[in-house]
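In: Okay, here's the prediction I keep looking at, along with the sequence it came from:
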Amino acid sequence: MSTPFALDEGQRAWCAELRALAAGRLRPLADKGEPGRVNRPLVAALGELGLLARLLPADGPVRAMDLCLLRESLALESTEAETALALQGLGTCPIVDAGTAAQRARWLPEVVAGRAVAAFALSEPGAGSDAAALELRAELSEPGAGSDAAALELRAEREGTTWRLTGEKCWISNAPEADLYTVFARTGPAPGARGVTAFLVPADRPGLGGRPLAMVSPHPIGALTFDAVPVGPDDVIGEVGGGFRVAMRTLDLFRPSVGAFAVGMARSALRAALAHAAGRHAFGGPLKELQAVSHQLAEMATRTEAAALLVHAAAAAYDAGEPGTAGRSAMAKLFATETAQYVVDAAVQIHGARALERGHLLEHLYREVRAPRIYEGATEVQRTIIAKELYRAGAEGATAPTSTQGRGR
């Protein structure tokens, strides 16, 4: 399969439908939500409209392109709806990818219907982006992998055939209100990534607690505490000791879609800036007639379009099982999130002080756009991954990183 440079007619029609649903059905629910809290009516609506079923199909793997188009289209009209959908996918995809039949049967129908809220619990106070940076090192079995993975401190202490989880997770989206958590813990003395296991932990397990964190981003983020939380073989996702491979496969899938979220925000900010420049009169005419403004808008549009093309190319490559997905995904997330930050900031500058008023679209986007440059691997981590891919591919791969490990789908 060759990577497309444009969406086909069916994809464009679906994106238009998604934008209409977001504006007409989801945004009103999002507006009624409380910042920092899970908006369960919004999640339920995502289920009722079939969007979670499209994200988590019952008859096949999660498709990166579908995920990206969902996130980009929803973000253009409602970042809250986009984030609610994305978090359901992030917390549940490890179960789709590596869970047991019993785990899938118990939780997937609940998540897809919007009745259960999921969360992905990897980051810790001492293991944030350094955990995400493990991906390439773990794949290459480099000696340096152990030092980063050692930062993961949540312990799974063995008791016969079971374990007890003790420690803390931090900056977990949907915590502490989620119904189920995909949790990554150290299960043994094996060094680095090989000593980590993924567990499915329902929220009602004894010893599991948490607290919300007051963050700039308006979606719920919290910390989790594990006080000898019991888990057994039936809770293991994948294999004992195989948890980081589960985590990195999920992040590989979601990294381009973080870029798609960023593209959606950039498009929203650009749309607002264009409307303002056309309607606002200053210096004897509309702002759009000022060359400084029109050139700024042209730059914003060009960067946004370039970011969208990188995102779509990375998603198509992932779905086709092409080599080089780690480098492509990292490039897409890096460029799109940095672009969105630039476009939103430029749109605020074109609007002036009114864009900083509480409740203004750009004030909202200004708070939303900062976090994607950090989570699921910060900008610096993406550059590390890209560089590693370049070194592995050799000098001839400088314009299109390739990987020796393709992704069969």
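Out: Yep, that arrived.

In: switch to C-alpha atoms for all contacts and neighbour counts from now on
Out: Noted.

In: mind listing what R106 touches?
Out: Contact criterion Cα atoms under 8 Å, 6 or more residues apart in numbering gives no residues in contact with R106.

In: same thing but 10 Å
Out: Listed by Cα atoms under 10 Å, 6 or more residues apart in numbering, the contact partners of R106 are T100.

In: so how far is the host helix or strand of it from its chain's centroid?
Out: R106 is part of helix 101-112 when elements are defined by DSSP states H and E. When distances are taken as Cα atoms, centre = their mean, to the nearest Å, helix 101-112 is centred 21 Å away from the chain's centroid.

In: for stretch 355-370, same thing?
Out: Distance, stretch centre to chain centre, for stretch 355-370: 20 Å (Cα atoms, centre = their mean).

In: Start and end of that stretch, how far apart?
Out: Chord length of stretch 355-370, first to last residue, is 16 Å (Cα to Cα, to the nearest Å).

In: what about the residue nearest the centre of the chain, distance to L70?
Out: In the chain, the residue lying closest to the centroid (Cα atoms, centre = their mean) is V258, at 4.5 Å. Plainly put, V258 is 11 Å away from L70 if you go by Cα to Cα.

In: Against that first model, consider the following:
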Amino acid sequence: MTRFTGFALGTDQEEWCARLRALAAERLRPLAEKGEPGRVNRPLLAALGEEGLLGRVFTSGALELCLLRESLAYGCTEAETALALQGLGAYPVLRSGSDAQRERWLPGVRAGRTVAAFALSEPGAGSDAGALALEAVPEGGGGGSGRGDRGWRLSGEKCWISNAPEADFYTVFARTGEGPGAKGVSAFLVPADRPGLSGEPLDMLSPHPIGALAFDGVPVGPADLLGEPGRGFRVAMDTLNLFRPSVGAFAVGMARAALDATVAHTAARTAFGGVLGDLQAVAHRVAEMATRTEAARLLVYAAAEAYDADARSPQVPRRAAMAKLLATETAQYVVDHAVQLHGAAALRRGHLLEHLYREVRAPRIYEGASEVQRTIIAKELYREAREMRETQEAQAAQEVGEA
């Protein structure tokens, strides 16, 4: 694909996005409508696999992933979410799994036959991922030393887990105790049929499959590790740094759908002797919606470009946080104002904006709430300021010594 220039997409990128929007509306939307809210839609996943879109999640750069998610979200939010959840659950396997793990699980994920899930959050550890309590106790004891030469037993709970309890495997983060906080967390690939693992669905505002998991001495061995013991937090952050900008792209897709619907509605709906769009109060509000949406879109693309240029750059977490923050907050603003300008019709069950109004709220919370993103941004800004000050002080001391 032609690379993004910073201000506009290339022609081939625009054409690809248009094809994705058409695919979402014509093939994926009917499958989504046949699904049961709050349940994994396996026919929809299979269609995503047949179209090759699930495979692209694992071969695309961050920018292409953003374009994919934005385009699908515009035409079918359920398809976008199904694709993103597959990527979120399986990306740690791609990046940190063994050859055996990748060969066993990823072909099914790409084909839409195998459902993956990312199991990080807990009842008492949502935004503070370093406070995980799910415990991995070494077989034969070990007193929390983290050593699991003969394996571990997982005990505890996970909550707000997308695709639970219907997933075929879970990327699970548990405390193995190599160190305090995040330094003592390991990542495991846990098949859903492991003894001691159970779950239940949760009835949520958004129509996504979300549930809770209970681990009652679930056995895992060294072959189930994703990466090294005690390095699980890095596995989680590698995944989230990639997917956070694309959460913003999901939000931008919803905002653009709401904006387009609002422009069409206010250009045609008559009121007070003219159309709604002739009223300055309406026109100015639509202009504000469009401006915020465009700003969010560009920030998302910039964050994705930064990731593609150097995923390990210290600026990536800040850019990803900015993109997710602005895009999800903007989408909430745009959808809310779109509902207001449509009036009562937008509140009717089945209306596009009624659907988007339920969908748009969750992204401001999951994969790091807006408050967490602000904390990340501020932390990185002050870190850079501290490093600059220390560099300046060292240079001044060197100059004094040379004098």
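Out: Looks like it arrived, so ask away. As the structure is a computational prediction, the values presented were derived from the model and not from experiment.

In: With the second structure overlaid, how far apart is the helix holding R106 of the first structure on average?
Out: The superposed helix 101-112 of the first structure is, by mean Cα distance after the TM-score superposition for the first structure, a mean 0.4 Å from where its aligned residues fall in the second structure.

In: and that helix, which residues are buried?
Out: Counting neighbours by 16 or more other Cα atoms under 10 Å, one finds that the buried residues in helix 101-112 of the first structure are 103-104, 107-109, 111-112.

In: what span of the second structure lines up against it?
Out: Aligned using TM-score structural alignment, helix 101-112 of the first structure spans residues 99-110 in the second structure.

In: The residue nearest to the centre of the first structure - nearest residue in space that isn't next to it in sequence?
Out: If the residues on either side of it in the chain are set aside, V258 of the first structure comes closest to K333, at 6.1 Å by Cα to Cα, 6 or more residues apart in numbering.

In: Per the alignment, name the residue of the second structure opposite that neighbour.
Out: Matched across to the second structure, K333 of the first structure falls on K324, judged by TM-score structural alignment.

In: In contact with that match, which residues?
Out: K324 of the second structure makes contact with 243-252, 296, 299-300, 303, 330, 363-364, 367-370, 373 under the criterion Cα under 10 Å, 6+ apart.

In: Please enumerate the strands of the second structure.
Out: 116-119, 135-138, 152-162, 169-175, 185-191, 197-201, 210-220, 270-271, 274-275 (DSSP state E).

In: Please identify the most buried of the ones you listed.
Out: Comparing the strands of the second structure on average neighbours per residue, with mean count of other Cα atoms under 10 Å, the densest one is strand 116-119 at a mean of 28.

In: Next, the mean deviation of that one compared to the first structure.
Out: In this overlay with the first structure, the average offset of strand 116-119 of the second structure from its partner residues is 0.3 Å by mean Cα distance after the TM-score superposition for the first structure.

In: So which other helices or strands are in contact with that strand?
Out: In terms of contacts (3 or more Cα pairs under 10 Å, 6 or more residues apart in numbering; DSSP states H and E), strand 116-119 of the second structure is packed against helix 77-96, helix 99-111, strand 152-162, strand 169-175, strand 185-191, strand 210-220, helix 232-268.

In: what would those look like in a markdown table with distance to M204 of the second structure?
Out: Formatted as a markdown table, the entries for these read as follows, by distance: least, Cα to Cα, whole Å:
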| stretch | distance to M204 of the second structure |
| --- | --- |
| helix 77-96 | 14 |
| helix 99-111 | 25 |
| strand 152-162 | 9 |
| strand 169-175 | 20 |
| strand 185-191 | 25 |
| strand 210-220 | 7 |
| helix 232-268 | 18 |
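
In: Of those, which is nearest L20 of the second structure?
Out: Within these, the stretch nearest L20 of the second structure is helix 77-96; the backing value is 10.7 Å (Cα to Cα).

In: Quick one: distance of the closest one to the chain centre.
Out: Here helix 77-96 of the second structure is found 8 Å from its chain centre; the criterion is Cα atoms, centre = their mean.

In: Run the angle between that helix and strand 169-175 for me.
Out: For helix 77-96 of the second structure against strand 169-175, the angle between stretch directions is 60 degrees (axes from the mean of the first three to the mean of the last three Cα atoms, to 10 degrees).

In: Show me what counts as buried in helix 77-96 of the second structure.
Out: Of the residues in helix 77-96 of the second structure, those with enough neighbours to count as buried (16+ other Cα under 10 Å) are 77-94, 96.

In: Just want the angle from that helix to strand 152-162.
Out: Angle of helix 77-96 of the second structure versus strand 152-162, following the same axes, to 10 degrees, is 150 degrees.

In: Can you tell me what A13 of the first structure aligns to in the second structure?
Out: When the two structures are superposed using TM-score structural alignment, A13 of the first structure falls opposite E15 in the second structure.

In: A378 of the first structure matches what in the second structure?
Out: With TM-score structural alignment as the criterion, A378 of the first structure lines up with A369 in the second structure.

In: Go ahead and confirm its match touches L326.
Out: No - contact status for A369 of the second structure versus L326: not in contact, 11.8 Å apart, counting by Cα atoms under 10 Å.

In: neighbour count winner among these two?
Out: A direct count of neighbours by other Cα atoms under 10 Å for A369 of the second structure and L326 places L326 higher, at 23 against 19.

In: what's near enough to touch the more buried one?
Out: Contacts of L326 of the second structure (Cα under 10 Å, 6+ apart): 248, 251-252, 292-293, 295-297, 299-300, 364, 370, 373.

In: So which of those residues is the closest to G6 of the second structure?
Out: The shortest gap between G6 of the second structure and any of the contacts of L326 of the second structure belongs to L299, at 9.6 Å (Cα to Cα).
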